[in-house]
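Sequence and predicted structure are below.
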Amino acid sequence: MTALDGLPPLRQVIAAHELTAKKSLGQNFLLDLNLTAKIARQAGDLSACDVLEVGPGPGGLTRGLLAEGARKVLAVEKDARAMGALAEIAAHYPGRLEVVNADALEIDPLAHLTPPIRIVANLPYNVGTELLTRWLTPKVWPPAWESLTLMFQREVANRIVATPGSKTYGRLAILSQWRTDARIVMELPPEAFTPPPKVHSAVVHLVALPEPRFPADAGVLSRVTAMAFQQRRKMLRASLKGLGGDVEGLLEEAGIKPTARAEEIGLEPFCALARLVAAR
């Protein structure tokens, strides 16, 4: 396929830089530049934004973001083998791409960026959920970023947008939907990637709300939901015993039946329960 930006096709880049995907790094490369441009467009108009990308690999999505007009892209890549390929993209887009060879879990990339900031990434499978959780739980809200446009395994994407009563509903849904508007905007089959993963993938777009949907202390809500969903088959009066005191009374005051299970309870009652726990 002819490249859209005057740079070599990605298969050629991968061959030239010997960038075979490493399973240990959770790598699955997306080589279709039409697809990477489509993912970049899901993040909206980027011309006035700095963009954080984690795990760019050979730079397919990086090229999409720059071609779609991102003001600046900060690409954080753990794999030193990708530095040469990313340097070629940086040379093609002078002053608009900064590459950092580091583990995204160990640095503060937002220190390199100027607001407004959006995060767009085909996240490595092995760190995707951990990074999302960190971005959703900063010390101060609203966060430094305006939106997250992230590719996950479809099963993880379904957990982010799940509703009460479904098998995929859990802590990740509560954490995401408490502070953002989250929706799945694209789905991709395994054959879109090299090497093809064993699962389908999906892109989730999360827009930060100015303030959480319902008042609650983030730490307390996180603790309560962790306890509730850790033993999701148990009734809440049993799974939340660790809170101490009159758990049944707390649940009833929050409008929750003590015999209910975590997967039946919506976001608002969980926030009410977190407020009561904090007040106690």
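Everything's here; your move. The shown structure was predicted, so the numbers you read here are calculated from the model rather than taken from an experiment. Numbering: from 1, shown residues only.

from here on, contacts and neighbour counts on C-alpha atoms
Fine.

chain center to stretch 40-56, what's the gap?
Computed by Cα atoms, centre = their mean, to the nearest Å, the chain-centroid distance of stretch 40-56 equals 13 Å.

So which bits of that stretch are buried?
Neighbour-count burial for stretch 40-56 flags 40-43, 46, 49-56 (criterion: 16 or more other Cα atoms under 10 Å).

which other residues reach it?
Residues outside stretch 40-56 that contact it (Cα atoms under 8 Å, 6 or more residues apart in numbering): 61-62, 64-65, 68-78, 104, 109-110, 113-124, 147-149, 185, 205.

of the residues you listed, buried ones?
61-62, 64-65, 68-78, 104, 109-110, 113, 117-124, 147-149, 205.

Residue 278 and residue 121, how far apart?
Distance of residue 278 to residue 121, computed by Cα to Cα, to the nearest Å: 35 Å.

Helices along the stretch 51-200 of the chain, start to end?
Taking DSSP state H, counting those that start in this stretch to define them, one finds helices in the stretch 51-200 of the chain at 60-67, 83-92, 128-136, 154-161, 171-179.

just the angle between the helix or strand where residue 269 lies and helix 171-179, please?
Assigning secondary structure by DSSP states H and E places residue 269 in helix 267-279. Calculated by axes from the mean of the first three to the mean of the last three Cα atoms, to 10 degrees, helix 267-279 forms an angle of 90 degrees with helix 171-179.

Could I get the buried residue list for helix 267-279?
By neighbour count on 16+ other Cα under 10 Å, the buried set for helix 267-279 is 267-277.

let's bring in a second one:
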Amino acid sequence: MSALTDLPPLRQSLEAHGLMADKGLGQHFLLDLNITRKIARLAGPLDGLTVIEVGPGPGGLTRALLEAGAHVTVIEKDERFLPLLNELSEVSEGQLRIIMGDALKADEAALATNQPVPIVANLPYNVGTALLIKWLTGAYRPASMTLMFQKEVAERIVARPGDDAYGRLAVIAQATAKARIVMEAPARAFTPPPKVDSAVVRLDPHDMRPPEPLLAALERITQAAFGQRRKMLRSSLKVLGGGELCEAAGIDPSRRAETLALEEFLALAGKLLERP
């Protein structure tokens, strides 16, 4: 991979191609290779593994993944970056595959030949949460996910009952994976700097994910409960059975959503499935 280290600095490559971040696409470039290399390390030993990366932009994280010995499939929506990615491809000795398209519509199973592979990405801010939900609840189950989010989103993913950030994202994430913040990155690490700091979340899917019907019921329960989070469950869950549903699950209907543990939400979802 010596040819990779011979490439010009990313900032220089961007200037040479006259490229700037597109705020409409939620782009903030991560050009510091010390940071991207750390993210690659946090994703685990990658030598010889296939890795999917979403939104590579100019390829800062892509370089680090290739340096780590990964075979990288990138999914990029912005065609302006194709020349930079092609430059990376030319020196990657066949280890980089470029897919131009929308990651929300991508078939990861086909890209990974139906194998669970790690997903590593500095996610665009405007679609990060939607992509995470897709990977947590969809048909394709990644081997692991090492993902950069806005810090406030990262905190929502790992939040616990009683935390201000606790909500449906935490419940869905923790029902399907072990989630933890493994790194923080200040706004100044990005070009252009966003208005908020960022953090990397590592998610390792549970060996046993809730069955699809239970997961769908959990999404309905959390949407209703946190949609009116200041109300008692008997009110917020009224359309799904309210107090009767809570009592069937052994939960006090006067409680509020932010006090319930994951197991209690799963109990509510299970009882919802039993209702006619």
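Thanks, I have it. Model, not experiment: these values are computed from the prediction.

Quick one: residues contacting the equivalent of residue 235 of structure 1 over in structure 2.
Taking TM-score structural alignment, the alignment pairs residue 235 of structure 1 with residue 232 from structure 2. Counting by Cα under 8 Å, 6+ apart, residue 232 of structure 2 makes contact with 253-257.

So which of the residues you listed is the closest to residue 21 of structure 2?
Residue 21 of structure 2 lies nearest to residue 257 out of those, by Cα to Cα, at 38.7 Å.

so what's the residue lying closest to residue 222 of structure 2 once chain neighbours are set aside up against?
Distance criterion Cα to Cα, 6 or more residues apart in numbering; nearest residue to residue 222 of structure 2, sequence neighbours excluded, is residue 168 at 5.2 Å. Listed by Cα under 8 Å, 6+ apart, the contact set of residue 168 of structure 2 reads 219, 222-223, 226.

what about 7 Å?
By Cα atoms under 7 Å, 6 or more residues apart in numbering, residue 168 of structure 2 lies in contact with 222-223, 226.

Neighbour-wise, give me the winner out of the residues you listed.
The most crowded member of these, judged by other Cα atoms under 10 Å, is residue 222 (25 neighbours).

Report the separation between the corresponding residue of structure 1 for residue 245 of structure 2 and residue 178 of structure 1.
Correspondence of residue 245 of structure 2 to structure 1, assessed by TM-score structural alignment: residue 250. Using Cα to Cα, one gets 21 Å for the distance from residue 250 of structure 1 to residue 178 of structure 1.

Which one of these two is surrounded by more residues?
Under the criterion of other Cα under 10 Å, the comparison of residue 250 of structure 1 against residue 178 puts residue 178 first, with 23 against 20.

Just tell me what that one corresponds to in structure 2.
Superposed on structure 2 with TM-score structural alignment, residue 178 of structure 1 falls opposite residue 175.

Please name the spatially closest residue to residue 248 of structure 2 (chain neighbours excluded).
Leaving aside its sequence neighbours, residue 248 of structure 2 sits nearest to residue 271 (Cα to Cα, 6+ apart; 6.8 Å).

Mind telling me what the one you found corresponds to in structure 1?
Mapped onto structure 1 by TM-score structural alignment, residue 271 of structure 2 lines up with residue 276.

Could you report the separation of that match from residue 227 of structure 1?
On the measure of Cα to Cα, residue 276 of structure 1 and residue 227 of structure 1 end up 16 Å apart.

Kindly report the same for residue 171 of structure 1.
Distance of residue 171 of structure 1 to residue 227 of structure 1, given as Cα to Cα: 10 Å.

looking at this, residue 215 of structure 2 is in a strand?
No. Under DSSP: H, G, I helix; E, B strand; the rest coil, residue 215 of structure 2 falls outside any strand and is assigned helix.

hang on, the earlier thing: quick check: of the contacts of residue 168 of structure 2, which lies closest to residue 236 of structure 2?
For the contacts of residue 168 of structure 2, the nearest to residue 236 of structure 2 is residue 226 (7.9 Å; Cα to Cα).

Can you say which helix or strand has the closest one in it?
With DSSP H and E as criterion, residue 226 of structure 2 is part of helix 212-227.

compared with structure 1, how much does that helix deviate?
In the superposition against structure 1, helix 212-227 of structure 2 averages 1.6 Å from its aligned positions (mean Cα distance after the TM-score superposition for structure 1).

and that helix, what other elements does it pack with?
helix 168-176, helix 233-236, helix 262-274 (3 or more Cα pairs under 7 Å, 6 or more residues apart in numbering; DSSP states H and E).

give me that answer again for 6 Å
For helix 212-227 of structure 2, there is no helix or strand it packs on, judged by 3 or more Cα pairs under 6 Å, 6 or more residues apart in numbering; DSSP states H and E.

tell me the angle that helix makes with helix 262-274.
110 degrees.

now helix 212-227 of structure 2: how far from the chain's centre is it?
Distance of helix 212-227 of structure 2 from the chain centroid (Cα atoms, centre = their mean) equals 19 Å.

Then stretch 119-128 of structure 2?
Put simply, stretch 119-128 of structure 2 sits 6 Å off its chain's centre (Cα atoms, centre = their mean).

go on, stretch 214-230 of structure 2?
20 Å.

Which residue is the nearest non-sequential neighbour of residue 63 of structure 1?
In this structure, residue 63 of structure 1 finds its nearest non-sequential neighbour in residue 89, 7.2 Å apart by Cα to Cα, 6+ apart.

Counting neighbours, what do you get for residue 160 of structure 1?
Quick note: residue 160 of structure 1 (other Cα under 10 Å) scores 26 neighbours.

again with residue 16 of structure 2
Neighbours of residue 16 of structure 2 (other Cα under 10 Å): 9.

Give me the number of neighbouring residues for the residue mapped onto residue 214 of structure 2 from structure 1.
Under the alignment by TM-score structural alignment, residue 214 of structure 2 pairs with residue 217 in structure 1. Residue 217 of structure 1: 13 surrounding residues under other Cα under 10 Å.
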